[in-house]
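Asker: generate coordinates for the sequence data below:
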Amino acid sequence: MKDKQLHRNKKEWVKKSVASALLLNMLCSSVAPVMAYAESGQTTATVSTNAASQSAMKVPSVDSIGLNVSSAVLLDAATGQVLLSKNSDVPLPPASMTKMMTEYIVAEQVKQGKLSWDTMVTTSENASLQTGSKVFLAEGDQHTVKDLYIAMAVGSANDATVALAEYVAGSEQQFVKMMNETAQRMGMKTAYFINATGLSRADMPEKYRPNTDRETVMSAMDAAILAKYIVNDHPDFNQFTTIQSYKFRPRDKAPIVNLDWMLEANKSIPNFKAYAYEGLDGLKTGHTEQAGYCFTGTAVRNGMRLISVVMGTDSEAHRFTETRKVLDYGFNNFEEKQIIAPKSTVKGVEKVAIKKGKETKVPVVTDQAVSFVVPKGTNPTNVTFTTKIDDNVVAPIKAGTKVGTITYTYKVDGTNQTEQRTVNLVAAQDVDKASGFRLFFRSIKNFFVDLFDGVKNLF
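Answerer: I've put the predicted structure just below:
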């Protein structure tokens, strides 16, 4: 009997031990994330989607499309997401793709009201002495900023480019300083400019060459970054880049013809229709003996704008046929998917604390949509987010006031590539400041709540 009793006691002890262990494990599992949140001030979660998981199409390798270029890159214009890369960080002579920086700076000057498209520019000696592509400006000639800009963007005119650069900065070399500073601000890692045109140093007018033996260089990635700034900061860029021909002077026998054969509008031009590409509306060609034939192109389809760069192709035609391969790779294999709509409530972060307000918490939403470019057929369920909330939100505040940020992270299916997007969390409604009377009684209430919690924790 005694042995049986001991056996029963032992079984009960084992059951209780197992139950205690399971309970402890459950408690630890539930408490750990809360403790992590309290210590870090951030939350991490997985974004759920209602779409059923699908099998994404297998994206072909870059090698499979047989690019005959020195370097190439393909970006999504909205996010900067890299979809294709071949030697894209190698600095190379960019030839007249350099003029994209001149275009950007001049467009910025107009945007900021520092000059207008109707401003008259007088041609200098330096501008008149330029070689290569030009509109044959003579020293003292006067033309509007707009006419010179079109000559630069459409016909790649070196003389028009220098005339604009000197008008903006006083001299070409002062303008070059602006170019290099802007490149640094944009995050262009390899770009270095010695002139506004992309000409080699030896082809510049001798009197106006810089005191350096360096040459202009820019990687395909940097060219794409520059193009991204152009299309996003100046979405009307294509009012110039889509001009097929332009008569610079009434007396000119022939118009300037756009060097971009891939313009969609060229599908009705016999000489160019074989190169015309659906949705393509820019951006800039380039050619020198050192650079070979280059092209930065951009096209939009189904709301997705891509930017392609090819450098070092072996002919005028091949820079466009290689660009077609790059853009086809993007449009055939990828699509844009919205993960979060604008003004969305984030699960787990529906409200944040606010001090001195009539309410103690304010509802928050995202300030804009979040999208990723994904392989076609993909429903990106493997998206996580991390929030960072301002711990000093004080009333009064207006709807739309930033109260934190949320960063979404997406691991691109089938690759080691990880993409991130950060948007603001903003107040969804106004919150007025509470009266002194309300704040006084709230402080008393909080005092007794804290006191009760302190006493309770003693037991």
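
Asker: okay, CA-based contacts and neighbour counts for the rest of this
Answerer: Fine.

Asker: flag every buried residue along the strand or helix carrying Arg442.
Answerer: Per DSSP states H and E, Arg442 falls inside helix 436-458. Neighbour counts over helix 436-458 (16 or more other Cα atoms under 10 Å) mark Leu439 as buried.

Asker: so what touches it?
Answerer: Lys356, Lys358 (Cα atoms under 8 Å, 6 or more residues apart in numbering).

Asker: repeat that with 10 Å
Answerer: Lys355, Lys356, Gly357, Lys358, Thr360, Lys433, Ala434 (Cα atoms under 10 Å, 6 or more residues apart in numbering).

Asker: same thing with stretch 389-399?
Answerer: So stretch 389-399 is contacted by 41-43, 349, 352-364, 401-406, 424-434 (Cα under 10 Å, 6+ apart).

Asker: are any of those buried, and which?
Answerer: Buried among those by 16+ other Cα under 10 Å: 43, 352-358, 360-364, 401-406, 424-428, 430-431, 433-434.

Asker: in strands only, show me these.
Answerer: Taking DSSP state E, the ones among those that sit in strands are 43, 352-353, 361-364, 402-406, 424-427.

Asker: tell me the secondary structure for Ala36?
Answerer: Look at Ala36: counting by DSSP: H, G, I helix; E, B strand; the rest coil, its state is helix.

Asker: list the contacts of it.
Answerer: Gln42, Thr43, Thr44.

Asker: tell me where the stretch 1-150 of the chain has helices.
Answerer: 2-40, 99-111, 125-128, 145-155 (DSSP state H, counting those that start in this stretch).

Asker: ok now the first one, how far from the chain's centre?
Answerer: Here helix 2-40 shows a centroid-to-chain-centroid distance of 51 Å under the convention Cα atoms, centre = their mean, to the nearest Å.

Asker: kindly report the same for the second one.
Answerer: What separates the centre of helix 99-111 from the centre of its chain is 18 Å, taken as Cα atoms, centre = their mean.

Asker: try the third one
Answerer: Mean-position distance between helix 125-128 and its chain equals 37 Å (Cα atoms, centre = their mean).

Asker: likewise for the last one?
Answerer: Here the centre of helix 145-155 is set off from its chain's centre by 26 Å, with Cα atoms, centre = their mean.

Asker: helix 99-111 and that one, what's the angle between them?
Answerer: 160 degrees (axes from the mean of the first three to the mean of the last three Cα atoms, to 10 degrees).

Asker: relative to helix 99-111, how tilted is the next helix or strand after helix 145-155?
Answerer: Next helix or strand after helix 145-155 toward the C-terminus (DSSP H and E): helix 158-169. In terms of direction (the same axes, to 10 degrees), helix 158-169 departs from helix 99-111 by 40 degrees.

Asker: show me what counts as buried in helix 158-169.
Answerer: Of the residues in helix 158-169, those buried (16+ other Cα under 10 Å) are Asn158, Asp159, Ala160, Thr161, Val162, Ala163, Leu164, Ala165, Glu166, Tyr167, Val168.

Asker: one more to line up against the first:
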Amino acid sequence: MSKPAKQKVLLGMMAASLALSIGLNPQTAKAAIDVEASASILVDADSGKILYADNIDDQLPIASMTKMMSEYLILEAIDQGQISEDDEVEISDHVRSLSLQISLSNVPLRQDYSYTVKELYQSVAIYSANASTIALAEHVAGSEANFVQMMNDKAEELGLESYNFVNSSGLNNSDLSGNHPDGTDADAENELTAKSVAQLAYHLLKDYPEVLDTASIPELEFQAGEEEVIEMQNWNWMIPGVNAQHEYEGADGLKTGFTSAAGNSFTGTAVRDNMRLITVVMGAETRDDRFDETAKLFDYGFDNFHEAELLSEGYKPEGEDVVSVTGGKENEVSLSTSSALTAVIKNDEDELYVPEVNLSEDLLNEDGEFVAPLEEGQEVGEVFLAYNGEVEDQYLYSNQSNSTPLVTEQAVEKAGWFTMSMRGIGSFFSGIWTSVSDTVTGWF
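Answerer: Reported below is the predicted structural model:
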């Protein structure tokens, strides 16, 4: 074969390999769908499994998607009894002034009228009211600067991979007329990666699912003053009753965002047949585009994946359902799964998942035996599903997987000294008998 011919064959093989990897790897899944945005991700909300990803590690401005972290901290403060939904919130001069800027998303706030935490929170979650967010931040933490520190601390606690919070609302600091939080730059903007935004949404839904009770309200009145009522229409056009063009079956959250730096962004969530998906679209061209591109992600997820029970409760791993025990009244213990294992998997790929056992090393001796005592129902490991497809499943966090606990079916008490002594004597004579037997056998 000539050198040019060999080069053509090599290039063809490389192209075929690249095409295969693009079709299978969620990091480069553009072969399946083409999402027109700076970054995008699709995640199973229950397991954190990534179903589609594009540029998810690029740190970008997030605009009002910032408010998901503010909502998390507000709901946490309520849950822990630090504040109450019925608390009246003081409106500072800065908040009052900002609330009157109609070019920004706001409800007007007065200093001679009372607003509760619940009322301001509703204006944040439904109408993305920026001044209301700052008022609540000041109420929770004493100042927005303190609240921003809480935001960054919580991001670290939740394991967000890349983040920089500079204010509570998502505005550019330059929009705050010199009242940006102490310790932040005058023109700074909140920035996260698409993966980190998805991680934040994942925890918000896990820890405070009630966030959807408010996020899914299509329209609500806000009493700004004695005779001043603001009609708040939800900026999320995908929930029922807001915008017929973009309404999406099962959509019930979560948070839109726009600044000139961030473009049109949106973190969405929708549920069908008990499968909830999280989407993040960053840097779409227009308001309509952020919902159109989100619809692509939802369609891809609901059309190509399903939730399946791959292992039933009480499943006994074949060949590994009994493990030896040392130092116990019994010499072995039976194992089974404590709960069923369900997973979101691609259609027609059920057979590509194989159960594998992972025992807890801290419970085993160097011979691979459990050491007594063991309690009934004690978790001693896990059964996880190994994927035998072309590309390994990916998750929001490295410690996540399709797995279920493996537990003991009975207790094994620690053997007393007499039992252990008799076993030692038995082993001694057994060893002698085996030696004699082998010697006699060797004579013939």
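
Asker: fetch the TM-score of the aligned pair.
Answerer: After superposition, the two chains reach a TM-score of 0.79 (TM-score structural alignment, normalised by the length of the second structure), with 395 aligned residues with a Cα RMSD of 2.9 Å.

Asker: so where do the strands sit in the stretch 251-400 of the second structure?
Answerer: 251-259, 263-272, 275-284, 305-311, 322-326, 332-337, 341-346, 353-359, 370-371, 379-387 (DSSP state E, counting those that start in this stretch).

Asker: next, the mean deviation of the last one compared to the first structure.
Answerer: Read it as strand 379-387 of the second structure. Here the mean offset of strand 379-387 of the second structure against the first structure after fitting is 2.5 Å, by mean Cα distance after the TM-score superposition for the first structure.

Asker: which elements pack onto that strand?
Answerer: strand 305-311, strand 332-337, strand 341-346, strand 353-359, strand 403-408 (3 or more Cα pairs under 10 Å, 6 or more residues apart in numbering; DSSP states H and E).

Asker: same deal with the second one?
Answerer: Counting contacts by 3+ Cα pairs under 10 Å, 6+ apart, strand 263-272 of the second structure packs against strand 39-44, helix 194-207, strand 251-259, strand 275-284, helix 287-304.

Asker: among those, which is nearest Ser64 of the second structure?
Answerer: strand 251-259 (4.2 Å; Cα to Cα).

Asker: okay, the closest one sits on what stretch of the first structure?
Answerer: Aligning strand 251-259 of the second structure against the first structure (TM-score structural alignment) gives residues 280-288.

Asker: now stretch 67-87 of the first structure, how far from the chain's geometric center?
Answerer: With Cα atoms, centre = their mean, you get 13 Å for stretch 67-87 of the first structure.

Asker: residue range for it in the second structure?
Answerer: Matched against the second structure by TM-score structural alignment, stretch 67-87 of the first structure falls on residues 35-55.

Asker: how about the matching stretch: buried residues?
Answerer: For stretch 35-55 of the second structure, burial by neighbour count (16+ other Cα under 10 Å) applies to 35-55.

Asker: same question for stretch 385-400 of the first structure.
Answerer: Buried residues in stretch 385-400 of the first structure (16+ other Cα under 10 Å): Phe385, Thr386, Thr387, Lys388, Ile389, Asp390, Val393, Val394, Ala395, Ile397, Gly400.

Asker: tell me the counterpart of the first one in the second structure.
Answerer: Phe385 of the first structure maps onto Glu356 in the second structure, with residues paired by TM-score structural alignment.

Asker: so who does that match touch?
Answerer: Neighbours of Glu356 of the second structure in contact, by Cα under 10 Å, 6+ apart: Pro317, Glu318, Glu320, Glu382, Val383, Phe384, Leu385, Ala386, Ser403.

Asker: on that earlier part again, what's the end-to-end length of the match of stretch 67-87 of the first structure?
Answerer: 11 Å (Cα to Cα, to the nearest Å).

Asker: do the same with stretch 177-194 of the first structure
Answerer: Stretch 177-194 of the first structure: ends 9 Å apart by Cα to Cα.

Asker: what range does that stretch cover in the second structure?
Answerer: With TM-score structural alignment as the criterion, stretch 177-194 of the first structure aligns to 149-166.

Asker: now the matching stretch, how far from the centre of its chain.
Answerer: 15 Å.

Asker: list the buried residues in it.
Answerer: 149-152, 154-155, 160-166.

Asker: make CSV out of those residues and add distance to Thr286 of the second structure and secondary structure.
Answerer: Shown next, in CSV, are those (distance: Cα to Cα, whole Å; DSSP: H, G, I helix; E, B strand; the rest coil):
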residue, distance to Thr286 of the second structure, secondary structure
Gln149, 32, helix
Met150, 32, helix
Met151, 28, helix
Asn152, 29, helix
Lys154, 31, helix
Ala155, 29, helix
Leu160, 27, coil
Glu161, 28, coil
Ser162, 26, coil
Tyr163, 25, strand
Asn164, 25, strand
Phe165, 24, coil
Val166, 25, coil
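
Asker: how about the residues you listed in a markdown table, adding distance to Tyr113 of the second structure?
Answerer: Listed next are those as a markdown table, based on distance: Cα to Cα, whole Å:
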| residue | distance to Tyr113 of the second structure |
| --- | --- |
| Gln149 | 29 |
| Met150 | 28 |
| Met151 | 29 |
| Asn152 | 32 |
| Lys154 | 32 |
| Ala155 | 34 |
| Leu160 | 38 |
| Glu161 | 41 |
| Ser162 | 40 |
| Tyr163 | 36 |
| Asn164 | 34 |
| Phe165 | 31 |
| Val166 | 29 |
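
Asker: now Leu226 of the first structure: how far from Lys398 of the first structure?
Answerer: For Leu226 of the first structure relative to Lys398 of the first structure (Cα to Cα), the value is 36 Å.

Asker: again with Asp328 of the first structure
Answerer: Between Asp328 of the first structure and Lys398 of the first structure the computed distance is 46 Å (Cα to Cα).

Asker: equivalent analysis for Tyr167 of the first structure, please.
Answerer: When Tyr167 of the first structure is compared with Lys398 of the first structure (using Cα to Cα), they lie 44 Å apart.
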